[in-house]
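Q: Sequence first, predicted model second:
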Amino acid sequence: MIFIQGLWLFIALASLSGFSVILPVPWGAVFFFHLIWIQIVRTHNRKLVFKALTVYILSILAGLWSHSTHITHLKASDTSFHMLFQNGPSIDGNLLKAKVFLPEKKERLVLQYTIPSQMKKAELQRTIRPGTECIAEGKLSEPEKNRNENLFNYKFYLEEENIHWTFKAGSLDFCKQGKTGMAEKIEALREKGMEQVQKTFIPATVPYAEALLFGDSSNFDDQQYAMFQRLGVVHLLAISGLQVNILAYGLFFILIRLGFTRESSRAVLLLILPIYAIICGSNPPVVRAVFMSMLLLGSKKNMLSGLDALSISFLVCMFYNPCLLFNIGFQLSFLVSLSILLSSRTILARQSNALVNMMKISLVSQVVSLPILMYSFFQISVISLLTNLIFVPFYSFLLTPLILINFVLSLICDVKGLTMILHPLFFLLSNLLTILIKAEEIIAEQFNQKWAVLVTGKPCVFLLLGLFACVFLFYILWEKGYKLWKAGIPFLVLMTGFILFQTFNPFGEVTFIDIGQGDSILIKLPFNRGIYLIDTGGEVSFEQENWEKRLHQFHVGNDILIPYLKSKGIRKIDKLILTHSDQDHIGAARELMKEIGIQTLYISPNAWRKPLMYQTVKAAVHERIPIERIKAGYSWKNASGFFLIVSPLTDVYEGNNSSLVLYAAFGGETWLFTGDLEKKGEERLLKAYNIQANILKAGHHGSRTASSEKFIEQIKPKLAVISAGKNNRFGHPHQEVLDTLNSHHVLILRTDQMGAVHYRFFQNHGTFSVEFP
């Protein structure tokens, strides 16, 4: 056959180039993917070229068909739906979330429901299962695009799954079990399995058991999950291809020992593996591994190689859903598998020592993952090679089998009423996990977050392709016998050049980050002359009962501010200016201090006497960050500009009117950043200084308590930026302020309507832009 012995790889790559023409892939990447045709033609195999061309055309047609079917028939005015839960919902505190199917509309949407009472929560936990049908009333809304550059695009993520609406339900009633198909029955089996884990396992081991048996890592708290990310081993909390292979070969061995023939053993596995994929949550790495295993098991006389099976799996996944190409798990799973398979006959075949080969496999996996990690997460773990060598064997060959044995025995003993005899096994599992967690914590403590990861920033598409080319060159040079450090020189040179450019970029930028209702302003001067952050934003929390509290809370710092700074390659902030002690201005400061280096923290006199600022200062002392109390008259300058604090004028702390107000001249403009300064503070400022500013950050989010007629008249701004949350409960900005600014012909840019506001400049010339023009 023409496709045997690796030629399926050419077909898969030809398909990739075809899909890239239709999918929203940058043209640089499209060109890069089409380079494979040079190699296909060079094979001089007409049958291969013809079949590759056929698959290429079919891929374009499949992409067009997929695009034409990604449409919605719903309207914003629709308020009531009959919905089917194909999977169990996620219930976290008082929030229920699920992707539900609308049988009458033949469409899926994201359901969000705030549970009103503990009794209602118990009812929903008891009644909603895969196959449950409910009636919900509420409001449809379109998912928004990014409100800040580079961050997670929720709208695009949902569109990949052909979901175009989120539905915020006001009521969720009349729930009953409907007709269930095979998929719903398997999903229900998965739900019962997780309930069995929660019922029988020691609480500390439950998140690990759910993650390693069912692919559900939602019960890990955010701090624990962040520790795994810092160590570069977060993939261990998901079911990997390695675990699927261990299970498949383990079951095959057991069946043979039980007297099954090889053919019947393969038939049993071919039946079990698809069910296992659904039970594990059907995530792309598991689907890839299961499909590969099924192909290899089903091929006669080993006619398919591992490379062929991987290529066919890729083809099937892409034709099933072309948008999987944008799934990070899909990308990493196929790239890592491809690199290991291509290395198996050369790099890995040179050494018979198992430990050395394990180190090589880890290195191969880490290197090929770097460009994707840089592009998606803006950082790479510098200790992941070490931590993977330590923890992968423990999780794959010890912890996972032990959890599986405990689970199977718990099912057997539950039926026979012998659960008491499992206590020693659960005790062993708990102690093993305690040792592992302790080891992880010790390593995490030794490698502080600020240097356990290397913040790289987000590379552009052309740099990303260059990095992949350098990875490819690395493998070629390594295969030819070059030493590792020599083989890695092109990659290291390119990555170092990128990081240096990010750091010493000749262009400057000011960003009014959209952090919701609050302030956070980044000033990034050219040539690394200064990186200043004015306020951090922060979410306002309210008292809740225990049943309402969520395991996964939204945090402005961890979910918006820190990822945004890292996407810009920022590892250190020279000056963190906290204007005053309100939650919506400094609430995320403590999160920031743990992740990003701070050279100096600036606060207004006696602001530390307020509880929140006191806790912030205390955290800064713990992180050994110098603290300066400053007021009007404090200034600094450099080659890029001049900066002067013009308020407060006294040491008496008066809340909003004691906000640190910064006047600055840089980038060809003059700026006034006012914090939450109100009219009383504005009057004092006008008496003390005779200043004008082209750009005004409107005080107090556009509240009527600030931006007085007299203040605007004297400052004479050409443009005002109002930082406020979309649909905020305070009604900011107030119409009175908007009228005042309009009457003075001031151009208004608002984060609530436009998302983040940017000013990018070179020397003394710059332009403003917004996320939503």
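A: Yep, that arrived.

Q: rest of the way, CA atoms for contacts and neighbours
A: Noted.

Q: Farthest from the middle of the protein: give me that residue.
A: K687 (48.2 Å; Cα atoms, centre = their mean).

Q: could you measure it against Q714, distance?
A: 11 Å (Cα to Cα, to the nearest Å).

Q: can you tell me which residues contact I562?
A: Listed by Cα atoms under 8 Å, 6 or more residues apart in numbering, the contact set of I562 reads 592, 595-596.

Q: Need those residues in JSON lines (columns: distance to D574).
A: Formatted as JSON lines, those follow (distance: Cα to Cα, whole Å):
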{"residue": "L592", "distance to D574": "13"}
{"residue": "E595", "distance to D574": "14"}
{"residue": "I596", "distance to D574": "11"}
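
Q: can you give me the helices for the stretch 351-500 of the chain?
A: 354-377, 384-394, 400-416, 423-446, 449-452, 461-479, 484-487, 489-503 (DSSP state H, counting those that start in this stretch).

Q: is it possible to export these to JSON lines including distance to V41 and mean neighbour count?
A: Output for the helices of the stretch 351-500 of the chain, formatted as JSON lines (distance: least, Cα to Cα, whole Å; neighbours: other Cα atoms under 10 Å):
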{"stretch": "helix 354-377", "distance to V41": "26", "mean neighbour count": "18"}
{"stretch": "helix 384-394", "distance to V41": "38", "mean neighbour count": "17"}
{"stretch": "helix 400-416", "distance to V41": "46", "mean neighbour count": "16"}
{"stretch": "helix 423-446", "distance to V41": "50", "mean neighbour count": "15"}
{"stretch": "helix 449-452", "distance to V41": "45", "mean neighbour count": "18"}
{"stretch": "helix 461-479", "distance to V41": "20", "mean neighbour count": "18"}
{"stretch": "helix 484-487", "distance to V41": "28", "mean neighbour count": "14"}
{"stretch": "helix 489-503", "distance to V41": "28", "mean neighbour count": "17"}
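
Q: want to compare, so here's the second one:
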Amino acid sequence: MTIQSIKTRFRAYQLDSAGSSFSYFSGDGFELIEGRYCDANEQSISQEMKSCGVDKISTLHITSWDQDHCSPSQVQRILEDLKPSKIEYPGYEPHTDSGKESLKIITAYKKNNSTPRIISVTPKYIQSLESASSYGYKNVIYWPKDMDVKNANNNSTAKQFRSGSFNVLSLGDLESAQIASYLKSTRSINSEVDVMIMAHHGADNGFTSSSFLKKVKPTLAIATSNYGNQYDHPKQEIRELLHKNEVRLFTTKTGDVIVQSIGNHKGQFEVINLKSGSTEVSSHYTGNAKKGQYLKNNGDTLRDRRATHNTGPKC
């Protein structure tokens, strides 16, 4: 297998309140990550879709029922304006009024439209999926494999977006060190992650550790915050861990973060951190996707790697 030429874009959007909003585009599929769609990011999402040549989103992927990930009124607007053909929503029962209302809106969307595919990401759903191929182009859903009845954050969805020329790992609000230990042991995480969306916005809660970073070795870490950053995302202890492990940190405090494939779209990418509310660039970086290094190898080398590493479930 050789690496495919796929125009790929990832964007982290600055919001006007605490929360997360991202998108991942590869080829012709535009996935919106988290149910946030407000004055702060609506125009940026529209610009991003225009840059990618799409007028609808292929998937709305929601990792948590918490309002900073999934606002009912904003979910309603996403469904009305962007018309996703697939929705992946958290498989645990919402425990907040906003989460319950968001679930009702998604359920109504399914009833009123014949085409959307609506998926509740539960342990049973993940178990039903086929095994993922090594260094391939199928997205992988890793978690939840179990449900935590005491801490809903640990029921967040963890997914790796692998369909483009570079890979993005989304970790929702996960907090457990045990879950981190499981995830870092999976081959498609510890060999392929280029961009890591930080768990729980970069909180110092036990998930993000030196051992996790040493094993996964992401090139970039993305933490979301609004301009005020009242929750100090990510925490200083986490910033120090990232620096120690040579992981470049980009945050949306200063503006949107854009990662886009360049050249022949076979693995090289550039990162642009915009200034808040403008198209001016505050920082810039270029890098190379990990899977590009392996897909250039010969077939025997790839077969050897497949035989000696675990694979995860794919979607």
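A: Perfect, I can see it now. Computed from a predicted structure; not experimentally measured.

Q: Would you pull the TM-score for this pair?
A: After superposition, the two chains reach a TM-score (TM-score structural alignment, normalised by the length of the second structure) of 0.70; 246 aligned residues with a Cα RMSD of 2.7 Å.

Q: In the second structure, what range does stretch 243-255 of the first structure match?
A: Using TM-score structural alignment, stretch 243-255 of the first structure corresponds to no residues of the second structure.

Q: chain center to that stretch: distance?
A: Put simply, stretch 243-255 of the first structure sits 32 Å off its chain's centre (Cα atoms, centre = their mean, to the nearest Å).

Q: what's the answer for stretch 12-21 of the second structure, then?
A: 14 Å.

Q: Likewise for stretch 619-636 of the first structure?
A: For stretch 619-636 of the first structure, the distance to the chain centre is 32 Å (Cα atoms, centre = their mean).

Q: Now do the strands in the stretch 1-150 of the first structure.
A: Per DSSP state E, counting those that start in this stretch, the stretch 1-150 of the first structure carries strands over the ranges 80-85, 90-92, 95-102, 107-114, 132-141.

Q: no wait, the stretch 151-300 of the second structure
A: So, for the stretch 151-300 of the second structure - with DSSP E, counting those that start in this stretch - the strands run 158-161, 168-170, 195-197, 220-223, 248-251, 257-261, 268-274, 281-288.

Q: helix or strand for the nearest residue to L255 of the first structure once chain neighbours are set aside, which one?
A: Among residues not flanking L255 of the first structure along the chain, S265 sits closest, at 5.9 Å (Cα to Cα, 6 or more residues apart in numbering). Using DSSP states H and E, the element containing S265 of the first structure is helix 262-279.

Q: In the second structure, what range does the one helix or strand D173 of the first structure maps to match?
A: In the assignment (DSSP H and E), D173 of the first structure maps to strand 163-177. Following TM-score structural alignment, strand 163-177 of the first structure has no partner segment in the second structure.

Q: Show me how far that strand is from its chain's centre.
A: So, by Cα atoms, centre = their mean, the centroid of strand 163-177 of the first structure is 26 Å from its chain's centroid.

Q: Then stretch 31-51 of the second structure?
A: The answer for stretch 31-51 of the second structure is 14 Å, by Cα atoms, centre = their mean.

Q: How about stretch 198-211 of the second structure?
A: So, by Cα atoms, centre = their mean, the centroid of stretch 198-211 of the second structure is 15 Å from its chain's centroid.

Q: Repeat that for stretch 286-301 of the second structure.
A: 22 Å.

Q: Give me the range in the first structure that it lines up against.
A: Going by TM-score structural alignment: stretch 286-301 of the second structure matches no residues.
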